[in-house]
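**Student:** for reference, the sequence and a predicted model appear below.
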Amino acid sequence: MAFATKFLVIMAFSLSVFNTAALKQKVTRIQFYMHDIVGGPHPTAVRVAGRSNFTGQDPMEAAFGSISVIDNPLTVAPNINSTSVGRAQGIYAMSSLEQEWSLLMTLTYAFTAGPHNGSTFSVLGRNPVMKEEREMPVVGGTGKFRLARGYCLARTYSMKEMDAVIGYNVTLLHY
């Protein structure tokens, strides 16, 4: 009986190692533009919490603690009328008291068209929005990007009032 149990355990372990080894890591690079629309009749980023008791003059202090929920369009080019490839959905919060606009972002980038249709990846991290280039970690994914990890580089392409177009270059490691 003990031999049979040991044999089954060894076989189960061997099969799990074999199955894991059979997975080959892939690298995918994606470029797209996110449209963060705060103003106008159809905003895609809406402030849902923030300070209501602020009486000072510093806009940084006034913004600290603001939380926005977003459902931003993703396109292949900077023009919002270019081909849509998905949505960025989640929240961001103004997280800096220093003289630097910094957001804590929890976003899922969901692809609804193109070669990555039906797949997602998620970003969780700090975004110092006034820096020319920002690096943020990819912490997971679904579909083609299951078990994803990696990073995204973001650059503000244009900004009009508070509406922004952000270019993303993403490197994903996945199976």
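**Tutor:** Right, received. Where do you want to start? Numbering: from 1, shown residues only.
**Student:** from here on, contacts and neighbour counts on C-alpha atoms
**Tutor:** Noted.
**Student:** in the chain, which spans are helices?
**Tutor:** 2-22, 59-63 (DSSP state H).
**Student:** now render the ones you listed as TSV, adding distance to Met159 and mean neighbour count.
**Tutor:** Formatted as TSV, these follow (distance: least, CA to CA, whole Å; neighbours: other CA atoms under 10 Å):
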stretch	distance to Met159	mean neighbour count
helix 2-22	45	11
helix 59-63	18	16
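**Student:** now those as CSV including distance to Lys144?
**Tutor:** Listed next are those as CSV, based on distance: least, CA to CA, whole Å:
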stretch, distance to Lys144
helix 2-22, 16
helix 59-63, 37
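**Student:** do you know which of these lies nearest Asn79?
**Tutor:** Closest of the helices of the chain to Asn79 is helix 59-63, at 28.3 Å (criterion: CA to CA).
**Student:** please compute how far the closest one lies from its chain's middle.
**Tutor:** 24 Å (CA atoms, centre = their mean, to the nearest Å).
**Student:** swap in stretch 73-88?
**Tutor:** Centroid separation for stretch 73-88 versus its chain: 15 Å, with CA atoms, centre = their mean.
**Student:** which among the helices of the chain is found nearest to Arg146?
**Tutor:** Closest among the helices of the chain, using CA to CA: helix 2-22, at 13.8 Å.
**Student:** one more structure, for comparison:
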Amino acid sequence: MARKEVTLLLFLVLLVAAVEAQLHDEPTAAAVGRRRGAKAATAPTHLHFFFHDTVSGKSPTAVRVVSPPASSPSPVFGMVNVMDDPLTEGPEQGSAPVGRAQGLYMGSDQAKIGFLQAMNLVFTAGDYNGSTLALLGRNCPLDAVRELPVVGGTGAFRFARGYALLRTHWLDFATGDATVEYDVYVTD
């Protein structure tokens, strides 16, 4: 590795370590409240919707911005797609919209189809209109169920934590187009 890359990597590792240490050293407001006899946290908010990823046709909602190198050990390792995918109430494309999934996913597994997925779920209808949830995690679309952590949010979901369970509802192996069912559980 070049000297600049090693320096950058070392800086990032130290930054992550410092943030992690700070998170473990300072009690959260919720933990302090529980120690003072505050009321127990409420049940998580459950959101259910469908994600439509279209990479084919004249109007794709996800586009490849980096293709895997010729030397890639798998057909997707090293690939990067950017997405602005619709979220709907039901599995049909014409179902009532609830928002958009905006972000990217990249092939990050050499042995199987696995992605690092980073996205904002931007809600455009209903009780959470104008709010967002941020998800970041591993997504292996051929697994029956995948779990992505919720790492934050805005609006009604400010300081949110939780997880999303993803299940492939429909996948076209020829095009790569897919519809994925999301069950998201969020606490604040």
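**Tutor:** That came through fine. Values in this document were obtained by computation on a predicted structure and should not be read as measured data.
**Student:** geometric centre of structure 2: which residue is closest?
**Tutor:** Nearest to the geometric centre of structure 2 sits Leu135, at 3.2 Å (CA atoms, centre = their mean).
**Student:** which residue comes closest to that one once chain neighbours are left out?
**Tutor:** Val150 (4.6 Å; CA to CA, 6 or more residues apart in numbering).
**Student:** now do the same contact list for that neighbour.
**Tutor:** Shown in contact with Val150 of structure 2 (CA atoms under 8 Å, 6 or more residues apart in numbering): Leu133, Ala134, Leu135, Leu136, Ala160, Arg161, Gly162, Tyr163, Ala164, Val186.
**Student:** next step: these restricted to strands.
**Tutor:** When those are checked against strands (DSSP state E), the matches are Leu133, Ala134, Leu135, Leu136, Arg161, Gly162, Tyr163, Ala164, Val186.
**Student:** specify which member of those residues is nearest to Ser74 of structure 2.
**Tutor:** Within these, distances to Ser74 of structure 2 taken as CA to CA reach their minimum at Leu136, with 22.3 Å.
**Student:** gap between whatever residue of structure 2 lines up with Met136 of structure 1 and Gly162 of structure 2?
**Tutor:** With TM-score structural alignment as the criterion, Met136 of structure 1 lines up with Leu148 in structure 2. From Leu148 of structure 2 across to Gly162 of structure 2, the span is 9 Å (CA to CA, to the nearest Å).
**Student:** one step back: wait, the match of Met136 of structure 1 touches Cys140, no?
**Tutor:** No: contact criterion CA atoms under 8 Å: Leu148 of structure 2 and Cys140 do not qualify, at 10.4 Å.
**Student:** still on that earlier bit, the residue nearest to the centre of structure 2 pairs with which position in structure 1?
**Tutor:** Per TM-score structural alignment, Leu135 of structure 2 is aligned with Val123.
**Student:** tell me who's in contact with its match.
**Tutor:** If you count contacts by CA under 8 Å, 6+ apart, Val123 of structure 1 has them with Met105, Thr106, Leu107, Thr108, Met136, Pro137, Val138, Val139, Gly140.
**Student:** ok, back up a step: the match of Met136 of structure 1: how many residues sit nearby?
**Tutor:** For Leu148 of structure 2, the neighbour count with other CA atoms under 10 Å is 19.
**Student:** roughly how far apart are it and Thr154 of structure 2?
**Tutor:** Distance from Leu148 of structure 2 to Thr154 of structure 2, by CA to CA: 18 Å.
**Student:** same check, this time on Asp177 of structure 2
**Tutor:** Distance, Asp177 of structure 2 to Thr154 of structure 2, by CA to CA: 29 Å.
**Student:** same check on His48 of structure 2?
**Tutor:** With distances taken as CA to CA, His48 of structure 2 is found 18 Å from Thr154 of structure 2.
**Student:** what's the answer for Leu87 of structure 2, then?
**Tutor:** 18 Å.
**Student:** cool, Asp53 of structure 2 as well?
**Tutor:** Distance from Asp53 of structure 2 to Thr154 of structure 2, by CA to CA: 24 Å.
**Student:** ok, so of the contacts of Val150 of structure 2, who is nearest Val6 of structure 2?
**Tutor:** Nearest to Val6 of structure 2 out of these is Leu136 (CA to CA; 24.7 Å).
**Student:** give me every residue that touches the closest one.
**Tutor:** Shown in contact with Leu136 of structure 2 (CA under 8 Å, 6+ apart): Leu116, Gln117, Ala118, Met119, Leu148, Pro149, Val150, Val151.
**Student:** surely Gly94 of structure 1 touches Ala62?
**Tutor:** In this structure residue 94 of structure 1 is Met, not Gly. No: Met94 of structure 1 lies out of contact with Ala62 (CA under 8 Å); the separation is 9.9 Å.
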